[in-house]
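S.K.: quick one, what's the 3D model for this:
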Amino acid sequence: MDLHDWPGHELTDAELDVAYNVRAKAGDELFPRHMARYREMSDAAVDGLPGRPGIVYDDASGEALDVWGIENIRGGESTGGESTGGEGGRLRPVFVFVHGGYWRALSRADSAFMARMLDGDGVATVVPDYTLAPEATLEEIVRQVRASIAWVYRNGREYGLDPDRIVVGGSSAGGHLTGMTMVGGWQDALGLPADVVKAAMPFSGLFDLRPLQRVYVNEWLGLDVERAAAMSPELLPAGHRCPAVVTVAEHDGTGFLGQSRRFHRHWGGSAELMVVPGRDHFDVVLDLADPASQVSQALLGLIRSV
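M.R.: Down below sits the predicted model:
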């Protein structure tokens, strides 16, 4: 494989910036409104919702995660199974959501807007933080996110989470990190089954990072072509090909649209491609707060299938 021969390598740096600079595409007025909605909708979703915020999942980094929608499981219904635990209650399937922000912004506090919707369908939500770039390398960020999956698998029962029904999703950079939990080759070192991630739903993800060497994002990532390839889900062994809904917005950046289409093809028959009409890079994932939305119904369908 020629690491320099990636889709779009013939574009100029200015053309690549247009393809991947979705903040500029949104504009100075709309972008901050989107960011404010992430926090406002997350605050509203978890207000009064039973949960356990601030659990340290990784001793090496000290990073923490929040668990939402875990109370009232005793004797209650869960989606898609009969597992029991949590002092006799039924274990809930769990959606692990990994936030975006081009690996250098946002946090778990901005990223729980789907928790109430999922709780209404008997599903718990886990939202991990990770150390942001450039304080952490991309390799370290990937390690941390994988460690959060290991924490759910090992400790989930204590919180009413079913370790055998883990579904992972994330937006933008979080879509890339979702992809890095879908691929094979990392689970053994953490003592996890190859199919620990039972299904996945990356939103507006980045699955081949080689183009990012030539755009402004590399100011804080510092990637060369070899490291970019090693951190690219599309270029790594797939391992267990879990069911996936590869999701992207109709009005997304052209780079994200192209990458989602290529990753869908790469993942094969276990993947569905969903291009959400009328949405852009930042608001498509916020539809997860609405149980009737196309993306919520797709996510619930994935969860019910595992």
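
S.K.: hey, let's count contacts and neighbours off CA atoms from now on
M.R.: Noted.

S.K.: so where's the longest helix in the chain?
M.R.: For the chain, the longest helix by residue count, based on DSSP state H, is helix 22-46.

S.K.: which helices and strands does that helix pack with?
M.R.: helix 115-119 (3 or more Cα pairs under 8 Å, 6 or more residues apart in numbering; DSSP states H and E).

S.K.: summarise which helices and strands the helix it packs on is packed against.
M.R.: helix 22-46, strand 124-128.

S.K.: next SSE downstream of the longest helix of the chain?
M.R.: Downstream of helix 22-46, the next assigned helix or strand under DSSP states H and E is strand 51-56.

S.K.: neighbouring contacts of the helix or strand following that following strand?
M.R.: Counting by DSSP H and E, the next helix or strand C-terminal to strand 51-56 is strand 64-68. Around strand 64-68, the neighbours that count as contacts under Cα atoms under 8 Å, 6 or more residues apart in numbering are 46, 49-58, 108, 115, 119, 124-130, 148.

S.K.: and the residues you listed, which are buried?
M.R.: Buried members of the contacts of strand 64-68, scored by 16 or more other Cα atoms under 10 Å, are 46, 51, 53, 56-58, 108, 115, 119, 124-130, 148.

S.K.: quick one: closest of the helices and strands packed on helix 115-119 to residue 290.
M.R.: helix 22-46 (10.8 Å; Cα to Cα).

S.K.: how distant is that closest one from the center of its chain?
M.R.: Mean-position distance between helix 22-46 and its chain equals 17 Å (Cα atoms, centre = their mean, to the nearest Å).

S.K.: for stretch 223-238, same thing?
M.R.: The mean C-alpha position of stretch 223-238 is separated from the chain mean by 18 Å, Cα atoms, centre = their mean.

S.K.: what residues does that stretch touch?
M.R.: In contact with stretch 223-238 (Cα under 8 Å, 6+ apart) are residues 3-4, 138-139, 176, 179-180, 182-185, 206-210, 212-213, 263, 266-267.

S.K.: which of the residues you listed are buried, as a PyMOL select command?
M.R.: Listed next is the PyMOL selection for buried residues among the contacts of stretch 223-238, using 16+ other Cα under 10 Å:
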select buried, resi 138+176+179+180+182+183+184+206+207+208+209+210+212+213+263+267
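
S.K.: alongside the first, I'd like the structure of this one:
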Amino acid sequence: MDNFLHKWTICMKKAFRLLLMPLLFILMHGSYGASFPDWHHMDQDTLNRSYNNSLAVPESKEMFNHWVIEAKEFRASHAQYLDIPYGPSKREKLDIFVAAPNAPTLVFIHGGFWQMRSKDDFAFIAKPYVKAGINVVMVGYPLAPEASMSEIVAASQRAITYVQHHIQDWQGDPHRVVVSGWSSGGHLTAEVMNNPIVSAAVPLSGIYDLEPLVGSYIDKKLHLSQQEVKQFSPMNDTPPKALPIYIFVGGAELSEMRRQSYDYAAKLAALHQPGGFKELPQKNHYTILADMINPEGEIYRTLIQVLQGKSLILNQ
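M.R.: Got it, this is the predicted structure:
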């Protein structure tokens, strides 16, 4: 009898972990809760403001100006592998910053709502990781309106395929390749992580459902089709079962940006995806990026551990 009760207790604990915990996460944090307004009921002006991160953070321009200066200086001092072409268009280029042989590699995909910025502007991201002995690959990709969402995603996937086939060129460890991206780069992170070279994914403040963007100010250059919305929304995808995915968002971000991350995290929790979700208190859409390059930051510390091959569980 005691043996039966012991086995029954173990089974119930497993059932709670596998079935009830994801359900509780969805109930507490999904878009079904009262925490986030329903975007379907917003007028277009309200929805536009709900995705206008630079308007919400007036100091963002000054922050980026400082980062771009840092990026330019870092690229100038680490010019061995710059603008490596991986595809046919002029923006399909990589910057590869090599730290050491046999080191893990961080692949970073920049943000800018698929229509602004470049890999060059984000080279400041690489500095603390190279210092820590991590190789860093910065991904450039074509931008709207010259490129459609279909072309942007395809180019980003080609970039990861290039890493897959050429990682030995910089003697990187093919078993420790982590992809991360910020904002629209978080979306593209989710779109490229099916490549078998990827050992973990860390999207930051990403867009995981493209539907709210249709008709928005962002869509003036994207011209999203319904097919693209369906095909390239990570909310509609099933990621590789064993791939750890670590989702971060700032607690001071716009409600729609937070909802996007909460909803995607709820979906992955329901799939029992390894990894986890963390909302960082008081971080906005830009200071969360600062957390990634701060050796004391939670994102930085998470990335270092994941790049070292450690298995983590993020707890919200």
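
S.K.: and the strands in the stretch 201-306 of structure 1?
M.R.: 244-251, 271-280 (DSSP state E, counting those that start in this stretch).

S.K.: other SSEs contacting the longest one?
M.R.: Here strand 271-280 of structure 1 touches strand 244-251, helix 254-267, going by 3+ Cα pairs under 8 Å, 6+ apart.

S.K.: deepest of these, which one?
M.R.: Among those, strand 244-251 has the highest mean neighbour count (mean count of other Cα atoms under 10 Å), at a mean of 24.

S.K.: any idea what residue 43 of structure 1 aligns with in structure 2?
M.R.: Residue 43 of structure 1 maps onto residue 72 in structure 2, with residues paired by TM-score structural alignment.

S.K.: kindly report the same for residue 278 of structure 1.
M.R.: By TM-score structural alignment, residue 278 of structure 1 lines up with residue 282.

S.K.: gap between its match and residue 253 of structure 2?
M.R.: 8 Å (Cα to Cα, to the nearest Å).

S.K.: likewise residue 15 of structure 2?
M.R.: 34 Å.

S.K.: coming back round to it: of the contacts of stretch 223-238 of structure 1, which belong to helices?
M.R.: 138, 139, 176, 179, 180, 182, 263, 266, 267.

S.K.: closest one to residue 274 of structure 1 out of those residues, please.
M.R.: Using Cα to Cα, these come closest to residue 274 of structure 1 at residue 263, 12.1 Å.

S.K.: find the nearest non-adjacent residue to the closest one, please.
M.R.: In space, and not counting its chain neighbours, residue 263 of structure 1 is closest to residue 234: 6.0 Å by Cα to Cα, 6 or more residues apart in numbering.

S.K.: what number of residues are in the vicinity of that neighbour?
M.R.: Neighbours of residue 234 of structure 1 under the rule other Cα atoms under 10 Å: 24.

S.K.: any idea what it aligns with in structure 2?
M.R.: Match for residue 234 of structure 1 (TM-score structural alignment): residue 235.

S.K.: could you do residue 135 of structure 1 as well?
M.R.: By TM-score structural alignment, residue 135 of structure 1 lines up with residue 146.

S.K.: contacts only, for that match.
M.R.: Residue 146 of structure 2 touches nothing, counting by Cα under 8 Å, 6+ apart.

S.K.: just the element for it, please.
M.R.: Counting by DSSP H and E, residue 146 of structure 2 is found in no helix or strand.

S.K.: distance to residue 67 of structure 1 for the helices and strands packed on strand 271-280 of structure 1 - can I get that in CSV?
M.R.: As requested, these are exported to CSV (distance: least, Cα to Cα, whole Å):
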stretch, distance to residue 67 of structure 1
strand 244-251, 23
helix 254-267, 29
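
S.K.: relative to residue 155 of structure 1, which of the ones you listed is closest?
M.R.: Using Cα to Cα, these put strand 244-251 closest to residue 155 of structure 1, at 24.6 Å.

S.K.: so what secondary structure elements neighbour that closest one?
M.R.: strand 197-203, helix 254-267, strand 271-280, helix 294-305.

S.K.: one more time with 7 Å
M.R.: strand 197-203, helix 254-267, strand 271-280 (3 or more Cα pairs under 7 Å, 6 or more residues apart in numbering; DSSP states H and E).

S.K.: report all helices and strands that the second one contacts.
M.R.: Counting contacts by 3+ Cα pairs under 7 Å, 6+ apart, helix 254-267 of structure 1 packs against helix 13-20, strand 244-251, strand 271-280.

S.K.: redo these as CSV? Include distance to residue 287 of structure 1.
M.R.: As requested, these are arranged in CSV below (distance: least, Cα to Cα, whole Å):
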stretch, distance to residue 287 of structure 1
helix 13-20, 22
strand 244-251, 11
strand 271-280, 9
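
S.K.: minimum distance to residue 84 of structure 1: which of the ones you listed has it?
M.R.: Per Cα to Cα, nearest to residue 84 of structure 1 of these: strand 244-251, 26.0 Å.

S.K.: residue contacts, residue 132 of structure 1?
M.R.: Shown in contact with residue 132 of structure 1 (Cα atoms under 7 Å, 6 or more residues apart in numbering): 103, 104, 105.
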